[in-house]
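Asks: predicted model and sequence follow; I will ask about them next.
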Amino acid sequence: MDGEQESIALEAPAPIEPVEPNEPENLEATEPVEPGEGEDEEAREPGPDDEDLEEFDWDGKKIKGPKGLKDGVLRQADYTRKTQEIAETRRELEERAQRIDQQSKAGEEEMNARAALISIDSDLKSYENVDWDAWETQDLFAAQAGFRKFQQLKAARGEVAGYLGERQKARTDQAQQETAKRLQETRRYAETQIKGWSEEVDKKVTDFATKELGFTWDMLKGAYNPAVYKTLHLAWLGHQAVNTKPNAPAPKLTEPLRVVAAKANPPARKNLAEMSMEEYVAHRQKQDAQ
């Protein structure tokens, strides 16, 4: 038994001594390592060379990117622009369809109102020659009923006439707004697209359209848009070109006639215009002596 106890004691594990916790490292004391320090220069990943880049405009700025990126970016920009144009066109078409639908409904209502007005006027006409006093004497209750009907017809006519007046005013206001919008668009087109345009040119184009082509100002207001104005401007330029007289050419200077002596083999004589003053005096004296 003693031998067994001794062997057990020998096999018992030794007590574990506590381990002191390691002190935290001072991170601030660690020297910073520069990027790339200690690395092999050849191991670094090379960036793109300038030869592999191309410069192009994007949103009003100059940028550089890998070759091939420009085409993709421009295609995307073109796609975005066309998509926006399609969306804008679709919106305009939808608004136009709504306006047409509203105008159609308003037109039907206005037609019904005009028909009602005609019917009311026809009924009112039957009361034009009524002698209300005589009718009351003859049949008081019938006269009172007839007078109430007459008043109702007059009130109904006032309402229908007022509605038609409002519709007419609305159409007039809309037409004036559309005319003002077209004239503004035409003016903006002329200022930006017609070379050399000015207020004076505009007046000349208008005078040409009214005096030479027979338009009135109301007709021009109703027809003016960028395409019509461009046509009139080109017509005015052509009219100017046709009716402008070319500058007269400068007269050619003719040489004075040379005096030829009636002799065989006459000596060459100078032109009077080529003579000096002394030669001209001698020439005159010789002529006087002859």
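Replies: Looks like it came in fine. Since the model is a prediction, treat every value here as computed from it, not as a measurement.
Asks: please count neighbours and contacts with C-alpha atoms only from this point.
Replies: Noted.
Asks: chain center to stretch 181-194: distance?
Replies: 8 Å (CA atoms, centre = their mean, to the nearest Å).
Asks: can you give me the helices for the protein?
Replies: For the chain, the helices defined by DSSP state H cover 2-11, 69-125, 132-138, 140-193, 199-207, 217-223, 226-243, 277-289.
Asks: export these to a markdown table and tack on distance to Leu257?
Replies: Shown next, in a markdown table, are the helices of the chain (distance: least, CA to CA, whole Å):
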| stretch | distance to Leu257 |
| --- | --- |
| helix 2-11 | 155 |
| helix 69-125 | 77 |
| helix 132-138 | 115 |
| helix 140-193 | 59 |
| helix 199-207 | 52 |
| helix 217-223 | 64 |
| helix 226-243 | 40 |
| helix 277-289 | 15 |
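Asks: possible to save those helices as TSV with distance to Glu255 and mean neighbour count?
Replies: As requested, these are arranged in TSV below (distance: least, CA to CA, whole Å; neighbours: other CA atoms under 10 Å):
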stretch	distance to Glu255	mean neighbour count
helix 2-11	149	9
helix 69-125	71	13
helix 132-138	111	12
helix 140-193	53	14
helix 199-207	47	14
helix 217-223	59	13
helix 226-243	36	14
helix 277-289	17	11
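Asks: A further structure is provided below for comparison with the first:
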Amino acid sequence: MSTEDTTLSTDSFAEMLSGGADNEQTEQSDSQSADDAQENSEGTDQQDGSTEGDDAQDGGDDNGEAGEEGQDEQPAKDSTEAFLELEINGEKVALTKDEAKNGYLRQQDYTQKAQRLAQERQQWDAHVAQQAAEVKQYAKEIGQLHSIDAALEHYERIDWEQLRAEDPVSFGAHLAEFNDMRLRRGQMETAITQKLQSLTAQQQQAQAQARAQQTAEAQAHMAALVPGFGKEHVAEMKAIGQKAGFTDAELAGVTDKRMLEVLWKASQFDKQQNTKQQAIKKVSALPTKAAKAAPAAKPAAQLHIEKQTRRLQQTGSVKDLAAALAMTS
């Protein structure tokens, strides 16, 4: 998942979008056609109603009322025709043409997806069955090879010179069988080695395909999660992964869309925290006003004089005046 090696393919996305746009355009065209037809129908009804109204006015009030009743009944007929009555799960449901069409398209899409999944499941089951058969055959051949090895070990303990001297006929038969067995063992060993290589290659190919599919799904998931997802986002995810202690090799092996989403959200949270800390530092660096000194407390004697003065102002008594003068002297 390195920044330089990561290539985000968007061709499939463009095809999906273009296909989606065509479907949307088709639906809009059908909807527009339906709206135009409805407007034309309403225009025709209004013209007919106007003509009937004129005839009714010329013919008398009774005909006018009949014309108005005809106009009232026409929209009800049109509104009834605009709905389709269907029976779904034993229940009758009234749907518009657009609702019925959208429901059909959803059902068709679901059916296609279900069929595709069923086909992929059949292919996978066939692949698993083939792999199981090959492994079974491989195990069988390994067992035969072990049996040949046991027989060859028995032949290797024979004193061939003594056997040739004592029984030349038996010597020739056993030697031919020994040579044939060695030849068969060599051929079987070669076949087993080739089959093992083939199984290993198939396994590696299957792993590569699974990894490619998982990577494509992860890219699609991230593209849907993050608008404009690209290399700069991958760099942020790599940085947060390294910060958490992951190695480059471990990060390069991450293809699970869930892990990628976690890395993305972690990178965004880390970015928000950094932005918050930078804002706090900027505010802390701003100059601050010096705090105002608190006013000194007045002495008790001064407070007593002020209290006596206020009392003198209220009473005007000679006694209070004498007391105030005594405090200030």
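Replies: It's in. Model, not experiment: these values are computed from the prediction.
Asks: any idea what the TM-score is?
Replies: Comparison of the two superposed chains (TM-score structural alignment, normalised by the length of structure 1) gives a TM-score of 0.57, and 205 aligned residues with a CA RMSD of 3.8 Å.
Asks: to Leu53 of structure 1, which of the helices of structure 1 lies closest?
Replies: Of all the helices of structure 1, helix 69-125 sits nearest to Leu53 of structure 1, with 9.2 Å by CA to CA.
Asks: other SSEs contacting that closest one?
Replies: Counting contacts by 3 or more CA pairs under 8 Å, 6 or more residues apart in numbering; DSSP states H and E, helix 69-125 of structure 1 packs against helix 140-193.
Asks: the helix it packs on vs structure 2, mean deviation?
Replies: Compared with structure 2 after the fit, helix 140-193 of structure 1 shows a mean deviation of 1.7 Å (mean CA distance after the TM-score superposition for structure 1).
Asks: check contacts around Met259 of structure 2.
Replies: With contacts taken as CA atoms under 8 Å, 6 or more residues apart in numbering, Met259 of structure 2 has no neighbouring residues.
Asks: roughly how far does whatever residue of structure 1 lines up with it sit from Met219 of structure 1?
Replies: In structure 1, the residue paired with Met259 of structure 2 is Val228, using TM-score structural alignment. Distance check for Val228 of structure 1 against Met219 of structure 1: by CA to CA, to the nearest Å, it reads 12 Å.
Asks: same check, this time on Ala142 of structure 1
Replies: According to CA to CA, Ala142 of structure 1 and Met219 of structure 1 sit 57 Å apart.
Asks: ditto for Ile63 of structure 1
Replies: From Ile63 of structure 1 across to Met219 of structure 1, the span is 52 Å (CA to CA).
Asks: so stretch 116-123 of structure 2 matches what in structure 1?
Replies: Alignment note (TM-score structural alignment): stretch 116-123 of structure 2 is matched to residues 91-98 of structure 1.
Asks: how close does the matching stretch sit to structure 2?
Replies: With mean CA distance after the TM-score superposition for structure 1, stretch 91-98 of structure 1 averages 2.3 Å from its match.
Asks: now do that stretch: everything it contacts.
Replies: With CA under 8 Å, 6+ apart, stretch 91-98 of structure 1 has no contacts at all.
Asks: from the middle of its chain, how far away would that stretch be?
Replies: On CA atoms, centre = their mean, the centre of stretch 91-98 of structure 1 falls 19 Å from that of its chain.
Asks: how about stretch 33-44 of structure 2?
Replies: That offset, for stretch 33-44 of structure 2, works out to 42 Å (CA atoms, centre = their mean).
Asks: please spell out which residues along that stretch are buried.
Replies: By 16 or more other CA atoms under 10 Å, stretch 33-44 of structure 2 has no buried positions at all.
Asks: show residues contacting that stretch.
Replies: Around stretch 33-44 of structure 2, nothing counts as a contact under CA under 8 Å, 6+ apart.
Asks: now Gly70 of structure 2, nearest residue through space, not along the chain?
Replies: Of all residues not flanking Gly70 of structure 2 in the chain, Gly49 sits nearest, at 7.8 Å (CA to CA, 6 or more residues apart in numbering).
Asks: so the one you found sits against Glu73, correct?
Replies: No: at 11.1 Å, Gly49 of structure 2 does not count as touching Glu73 under the criterion of CA atoms under 8 Å.
Asks: can you pull the contacts of Phe150 of structure 1?
Replies: 124, 127 are the contacts of Phe150 of structure 1 under CA under 8 Å, 6+ apart.
Asks: what about it, distance to Phe141 of structure 1?
Replies: 14 Å.
Asks: one more: Asp173 of structure 1?
Replies: From Asp173 of structure 1 to Phe141 of structure 1 the distance is 48 Å (CA to CA).
Asks: can you check Val160 of structure 1 too?
Replies: Val160 of structure 1 is 29 Å from Phe141 of structure 1, by CA to CA.
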